[in-house]
Every structure is written in structure tokens, then in C-alpha cells.
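1. Just a sequence and a predicted model for now, questions to come.
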Amino acid sequence: MKKISIKNTSVLQIVLTLFTVLLIISINIKVVVNFKPLYYIDIKSLDIEKNANLNIDEIKSNYNYVIDYIQKHKIEEFNLPTLNSSINGKLHFQDVKSIFNKIDYLLLISIFIVSSYLYFIKNKNYIFLKWSYNILFFMHLLLILSFLFDFSKSFNTFHQLFFRNDYWVLDANLDPIINIMPETYFLHCAIFIIALNIISAIIIYILHNFRNNS
């Protein structure tokens, strides 16, 4: 297929930078969310069995349901295998599901835009790789500093930014699911995502240098 020649404008490079960053972040979020062994390790390290007063099989069953539910695109009611949920709790997980569905769409769009440029356009300008590296690196450096300062505050700020209601403020008596998914587990997920994003940024930096020297 004949490749298309296009002027490498700053606007195009900005668009490519944006979607490269979104592509990396989306992929790594998906990787961490589906890496269930991280949670299985936390069951022991965070003493979740004792704190939730549930056996390990029941904990895994309800956790696995949550992870599978939030990634489905099929519309269905949130019903945990063995735990009760309040109306607000159900609505919250529907909101979480909506966010993850949007991440899937964003991932597909990002793959299409970046891969189309890399495949179809000749006389490519790879400056967007350098910009992507800088954004990923410094953005996650700020996140690390905010987590070190006060993760709980950062965690609450995240919810306030991404949710238009306060349904995420769950009562353990009505929504015992929060007893098996403590805040520290989400801290571990965040650290894992940040680590993968920084590694991805380093790979992008190496690719950019390779292209410049080739």
C-alpha cells in the first residue's frame, strides 16, 4: 500500500504525543487491573481474611467478580456472589464500569491514530516520542511526590475528579466489598501502574534516540 506524504506540523505532533501518552497509560491500567496475583498477594500481606472475616475462597470470588464486571461492555446489574450491596454501592460500580469501558474505547482510538501515522505516513517526524517521554516521566514524578505526601488525600481527589457524585463513599456495613478492597491495595495498584508507565517512558526515550541515530 502506498504511503502518504504529509507535512509534520506541530499540531500533528501534539496530537500524536497526546494519543501516545493515552495509549501507554491505557495499556498499563489494563495490565494491572487484570494482574490478579497482585491482589492475591495482598490478601495475605494486608490480612484481608481477618479484617473482612471471610475465607480466602469467598474473598477471591467477590474480588474476581468486581474485576470481571467493571470490564464487561454488557449492561447488567452489579450483584456480588456472596456479599450485599447498597443502591449507592451498585451505582458506584456501574460508574466504575463506565470509566473502564471508556478506557477501552480510548485505547482503540489511540492504537488506530498512532499506528496509522507510523504505517501510512512517510517522512515521519519522531519528536512526539520525545515529548511523550517527557510528559510520562514528569507526570508520574509528580504523582509519586503526591503519594509520598498523602496518598489518602490523592485517592480522594481522584474520586472527586472522576465521579460526579459521592456514591464512592461506601459504608462497610452496607457495602462490605470495601473490607476486601482496602485503600492500601489501590496504592499498590497505583505504584504498579506508575512503574510500568515509567518503564514505558524509558523505552520510548530509547526508541527516539535510536530513530535519531539511524
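-> That came through fine.
2. hey, let's count contacts and neighbours off CA atoms from now on
-> Noted.
3. isn't Gln43 right up against Glu49?
-> Gln isn't right for residue 43; it's Ile. Yes - if you go by CA atoms under 8 Å, Ile43 and Glu49 touch, sitting 6.7 Å apart.
4. Put this next to the previous one:
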Amino acid sequence: MRDKIIFSLSILWVIALSVSLTIFLAIPLFGLEISWYHLTEIAQMNAAQLWHNFLALMNYLVNPFVNQLKMPDFPSSASGLKHFAEVKQLFMLAFALVLALLPALILFVKENLLMIFHNALRVVMIFPLAMGLVAWLIGFDRFFVAFHEVLFRDNSWLFDPATDPIINVLPEQFFMHTFLIFVVIYELVFFWLYRRGSLFTKNK
């Protein structure tokens, strides 16, 4: 039972780490998307100004000491602010889990539980790939909606461009790319764990 708990907590740690790294990699990604999708034309502002507003948003979302969202050139409705506050809570939870569950991962590796759960690791690696397949089959837009309906209890995530114009410069492709980044990180971490377990098995 103890080993299963450690394994489960290690899985949760990998998910939290993958989410956390994806969040920070989304920052340079947005810089690329500005030119890829001509976001300056959509926002009617130059790239530096748009970048400054996005950094203000991300600083609010990732900085636990920033309690108020204020983007210089993008107004936000009460509903929009509520949604961003909920997103911030999820981000803080992911960051906290990375730190809190690190001892479980260390035990998982140190006690050679990789050998015991070697086959289980292969199964766990399939999950995000299956999610990606579902997203491809039903369309990322429908997958995106379903994802938000699971995570959020109300419809505050449905932004009205008239009151929350920031949504105009956060295209669907941006979220699709962040999802792909998450999958890649998740798979790489579990592949490393799986390979490490394979080496333990061979040397046993």
C-alpha cells in the first residue's frame, strides 16, 4: 500500500511539474505567436506594448505576491477577473504540489520502485497521448470547452471580446500549443523514469 501511495504521488508530481513548466514556457511561446498570428494587427498596438500587457497578465498569474490584475491596455470585466483569479489558484496549486510532492518522487527513485511499477509507467505514459487523440478526433475547440467545463464550475471562462478584449490575442492555437508542450514534457519525464527503471531491471 505504501509503495502504491508513493507511486500515485509521483504521478501527481510529474503532472504538476509538467503544468508548471508549461506555464513558464508559455511566456516565450506568446512572443512567437505575436508574429505567427499577427496579433499586433488584431490588438491594434505594437509588439512591445502587447508583450508588456501579456507579461502583466502572467506576472499576476504566477506571482503569489501580486493580488490584483491590471493590464495597461486591456480592460477586464468582473467575470474575466474572477476567471483569472481561479486560474491563478490552479497555478499556485501546481507550484505547491511540485514542492510538496518532491520527497515522494525522491523515494520512488531512491527505493527502486521504478522496477516494481515499470509496467505501470508505460500505462501512465499513454494517458496524455489518449487525450491528444481525443482532441484530434473531436477537434481541439470542443476538447478545450470540455476541459474548461471540467475545471471550472461556472461560465466565467467564456470571455466576451467587448468586455475582455485580451481574449482576442489569446487564440485557440496558443492554447493548443501549450497543450502540446505539456504532453511533450510529461512524456519526457516519464520516459526518463521508465528508462531508469529499465536500467535497474537489467542490472539486477
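-> Received the coordinates, thanks. All of these numbers come straight from a predicted model, not from anything done at the bench.
5. sorry, back to before: settle it for me: which of Ile43 and Glu49 of the first structure has more neighbours?
-> Ile43 (20 against 17; other CA atoms under 10 Å).
6. element containing the more buried one, please.
-> Assigned by DSSP states H and E, Ile43 of the first structure falls within helix 37-45.
7. What is the equivalent residue in the first structure for Gly197 of the second structure?
-> Matched to the first structure by TM-score structural alignment, Gly197 of the second structure sits across from His208.
8. Let me fix that, I meant to ask about Phe117 of the second structure.
-> Alignment note: Phe117 of the second structure maps to Phe128 in the first structure; criterion TM-score structural alignment.
9. May I ask which helix or strand encompasses that match?
-> Going by DSSP H and E, Phe128 of the first structure is part of helix 127-162.
10. Output the residue interval of the second structure matched by the helix or strand following that helix.
-> Heading C-terminal from helix 127-162 of the first structure, the first helix or strand you meet, by DSSP H and E, is helix 177-180. Using TM-score structural alignment, the residues of the second structure aligned to helix 177-180 of the first structure are 166-169.
11. In the second structure, what stretch matches the helix holding Ile43 of the first structure?
-> Using TM-score structural alignment, helix 37-45 of the first structure lines up with residues 28-36 of the second structure.
12. So which bits of that stretch are buried?
-> Using 16 or more other CA atoms under 10 Å as the burial criterion, the residues of stretch 28-36 of the second structure that qualify are Leu29, Phe30, Glu33, Ile34.
13. Kindly report the same for stretch 51-62 of the first structure.
-> By neighbour count on 16+ other CA under 10 Å, the buried set for stretch 51-62 of the first structure is Ala52, Ile59, Lys60, Asn62.
14. Run a quick neighbour tally on the match of Gly197 of the second structure.
-> By the criterion of other CA under 10 Å, His208 of the first structure has 18 neighbours.
15. any idea which helix or strand carries it?
-> Secondary-structure assignment from DSSP H and E places His208 of the first structure in helix 183-213.
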